[in-house]
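J.: model this:
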Amino acid sequence: MDYQRILEEIADEVKPLLKNGVVANYIPELAKIQQDKFGMYLLTLDQEPYAVGDYDEKFSIQSISKVFMLAMAVGKCKEKVYRRVDVEPSGDPFNSLVQLEYEEGIPRNPFINSGALVVTDMLISNLSDPRGEFLEYVNKLTGQDDIRYNEKVAASEKLLGFKNAAMVNLMKSYGNIHNDIEEVLDLYFDFCSIEMTCHELAKAFRVFANHGKGVIDSHRYLTKSQFKRIAAIMLTCGFYDEAGEFAFRVGLPGKSGVGGGIAAILPNEYSIVVWSPGLNRKGNSLAGMKALELFTTKTTSSIF
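T.: Presented below is the predicted three-dimensional model:
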């Protein structure tokens, strides 16, 4: 299949959408990003790369980091993770407080903000240097040693992170946060601030496409059972309250971030990443969603 031609066709078809989305301006540092950026990168398990646009420009991966957080926590804590975080789609915005209070401090899933904050708390409890070890983990997944946090983005998020602070305090009141509130928030903002390119994210997610086993180093990051559960959560919960729409239109497990990135996998076949900073009303990349819908339509590839 001529993947390169298909990516180039998609880039042309989504070009009119690049001016329609809204950059995540509630995070001051992200508001500075040029809206018409677009990159796409496909990486097959046999290491064939295909790319178009701004695929080698770094961007803040934001909530995509929650996949790495969950994978690392599951590797450390096994099934205990799911005692403190549920695995159901939320049906509500990613920063909703209402559902969290109704369900007595147990987040619906690990990919909404409250769930990722609990996962952050678990990593603090189980790692001697969570900030450094998490970065090392992401670098290892990517096969690099130069992935970094963006301190300006993290500080920008903390400046206006009132809802996240409210969530941590609420969950602390129910006993589902074990560590210092400020420590949890600071680390969570660091995790979300990681910068990667489409190329780098595709390399990291290729490990998930390979059922949790490294393609280059053959290291097993997750058991097949752990991978299966994380892939299921990506499919059902990876796109805020638009997960059903993504499954319906694209048909791949994946995760989005308000930095405009989307990373997805077809197990045993490929990882694919798209970046376009303009978001739709649900907080997902407008052009990115369409690009991946076009890709699975043109290639007739999905998990279904």
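J.: Please count neighbours and contacts with C-alpha atoms only from this point.
T.: Noted.
J.: Report how many residues lie close to the residue lying closest to M1 once chain neighbours are set aside.
T.: Nearest residue to M1, sequence neighbours excluded (Cα to Cα, 6 or more residues apart in numbering): T299, at 7.9 Å. T299 has 12 neighbouring residues, counting by other Cα atoms under 10 Å.
J.: just K32 next, same as before
T.: A count of nearby residues for K32, using other Cα under 10 Å, gives 11.
J.: From L160, how far out is it?
T.: 16 Å (Cα to Cα, to the nearest Å).
J.: now swap in T197 and tell me
T.: Counting by Cα to Cα - T197 and L160 are separated by 25 Å.
J.: swap in K76?
T.: Using Cα to Cα, we find K76 at a distance of 31 Å from L160.
J.: what does A247 give?
T.: Counting by Cα to Cα - A247 and L160 are separated by 32 Å.
J.: Following up with a second sequence; could you model it the same way so I can compare the two?
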Amino acid sequence: MTPPDDATLQAILDRIALEAREDPDKGRVADYIPELAAIDPDQFAIAVARPGHPTLIAGDAATPFSIQSVSKVFTLAIALGLRGDRLWERVGREPSGQAFDSVILLELERGRPRNPFINAGAIVTTDAVLSGTHEPRGALAAILSFVRDAAGDEKIHINDSVAASEIATGHRNFALAHYLLSHGNLENPPHETLGTYFHQCAIEMTCRQLANAGLFLTGCDDAPGLVSPGRIRRINALMMTCGHYDGSGDYAYRVGLPGKSGVGGGILTIVPDKASVAVWAPGLNRYGNSKLGTEAMQRLSDLTGWSVFGTAPD
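T.: Modelled structure (predicted):
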């Protein structure tokens, strides 16, 4: 399939945004986090960033939202820069088959999380960044600086109200952190690691900013060179197999691209050697991933032929 030109791609995005707006089933917002429970589910945005092209947008792409677990991609990149392959002594690289906040596998596997994108694994990677910067303020500065550099935008910030809301209601994450500590897999006090983790998840971005921030993972020659080509390959592999929790297989089947979701309704998807795509729709499906966002990415993959597995299915 011939790669779409800018005009064709813009028409595709506009069509996808219109279809999303007309869908009566928006999914359900993450109502267990009070600040996210108040988000209007009737919002939708999509953005496509490609090196050497304008970033194309449709829908509410100028509206900022909490990226939540999409932030785990950036923190993993930083942690690998600090620890290299030694990080894998503390966290695995296998799909979990469980919900993102499950404690079951953590108990069965003696405190070594299955992968860095479930909550327990992300707490470990955040802990590694915290150890490398020695204090929460320094860790958050490093994470925010990385995201700003990736997006080329200094205006990106942390929403303190969302962070406070997560701290007040994050009891399961506190349990995960203490369980990690009980197995010697936490290097810093739980309240410091989790304070960093909750603030990292509360980074606020627009779809345009998030799509631009993902360009470093495309592997394009003129994309930001923030990590090595080898790490780009490995992060993309983990996004493909683990980026949507127990819905990762479904996302790979429907979209065929590496992606990372967040309960704020955002999804960052990478088209290797071509593009970075961000989509946002606050309502979630049963896996805790954006319902309309997943459907929009399937539509985009079908219409463009963007998939690591070949062109659109019959």
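J.: care to give me the TM-score?
T.: TM-score for the superposed chains, counting by TM-score structural alignment, normalised by the length of the first structure: 0.96, backed by 300 aligned residues with a Cα RMSD of 1.2 Å.
J.: picking that back up, who has more neighbours out of T197 and L160 of the first structure?
T.: A direct count of neighbours by other Cα under 10 Å for T197 of the first structure and L160 places T197 higher, at 24 against 13.
J.: Now I230 of the first structure: which helix or strand?
T.: helix 224-237 (DSSP states H and E).
J.: helices or strands up against that helix?
T.: Packing partners of helix 224-237 of the first structure (3 or more Cα pairs under 8 Å, 6 or more residues apart in numbering; DSSP states H and E): helix 65-77, helix 243-249, strand 254-256.
J.: residues in the second structure aligned with the second one?
T.: Spelled out, it's helix 243-249 of the first structure. Mapping helix 243-249 of the first structure onto the second structure (TM-score structural alignment) gives residues 248-254.
J.: Check which residues of that stretch are buried.
T.: S248, G249, Y251, A252, R254 (16 or more other Cα atoms under 10 Å).
J.: Report the mean deviation for it after fitting onto the first structure.
T.: Its aligned residues in the first structure lie a mean 0.4 Å from stretch 248-254 of the second structure after superposition (mean Cα distance after the TM-score superposition for the first structure).
J.: where's whatever residue of the second structure lines up with G21 of the first structure relative to P41 of the second structure, distance?
T.: Matched by TM-score structural alignment, G21 of the first structure corresponds to G27 in the second structure. Going from G27 of the second structure to P41 of the second structure by Cα to Cα gives 8 Å.
J.: neighbour count winner among these two?
T.: G27 (20 against 17).
J.: Spatially nearest residue to that one, not counting backbone neighbours?
T.: Once flanking residues are discounted, G27 of the second structure sits nearest to G283: 4.1 Å by Cα to Cα, 6+ apart.
J.: Over to L130 of the second structure?
T.: Using Cα to Cα, 6+ apart, the nearest residue to L130 of the second structure is A139, at 5.1 Å.
J.: Doesn't that neighbour lie inside a strand?
T.: No. The assignment for A139 of the second structure, made by DSSP: H, G, I helix; E, B strand; the rest coil, is helix rather than a strand.
J.: count of residues packed around the alignment partner in the first structure of it?
T.: Alignment note: A139 of the second structure maps to P130 in the first structure; criterion TM-score structural alignment. Per other Cα under 10 Å, the neighbour tally for P130 of the first structure reads 18.
J.: ditto for D14 of the second structure
T.: 18.
J.: Now do the contacts for it.
T.: Residues counted as contacts of D14 of the second structure (Cα atoms under 8 Å, 6 or more residues apart in numbering) are A58, G59.
J.: how near is it to G214 of the second structure?
T.: 21 Å.
J.: same deal with I267 of the second structure?
T.: From I267 of the second structure to G214 of the second structure the distance is 11 Å (Cα to Cα).
J.: between those two, who's got more neighbours?
T.: Between I267 of the second structure and G214, I267 has the larger neighbour count (other Cα under 10 Å), namely 31 against 27.
J.: In three-state terms, label the aligned residue in the first structure for that one for me.
T.: Here I267 of the second structure is matched to I262 in the first structure, going by TM-score structural alignment. What three-state DSSP gives for I262 of the first structure is strand.
J.: From what I see, I262 of the first structure and L279 are in contact.
T.: No. With contacts counted by Cα atoms under 8 Å, I262 of the first structure stays clear of L279, the gap being 11.2 Å.
J.: Quickly list what's touching both of those two.
T.: S285.
J.: isn't the match of G21 of the first structure right next to L292, touching?
T.: Yes. Counting by Cα under 8 Å, G27 of the second structure does reach L292; the two are 7.5 Å apart.
J.: which residues are common contacts for those two?
T.: Residues touching both G27 of the second structure and L292 (Cα under 8 Å, 6+ apart) are G283, L284.
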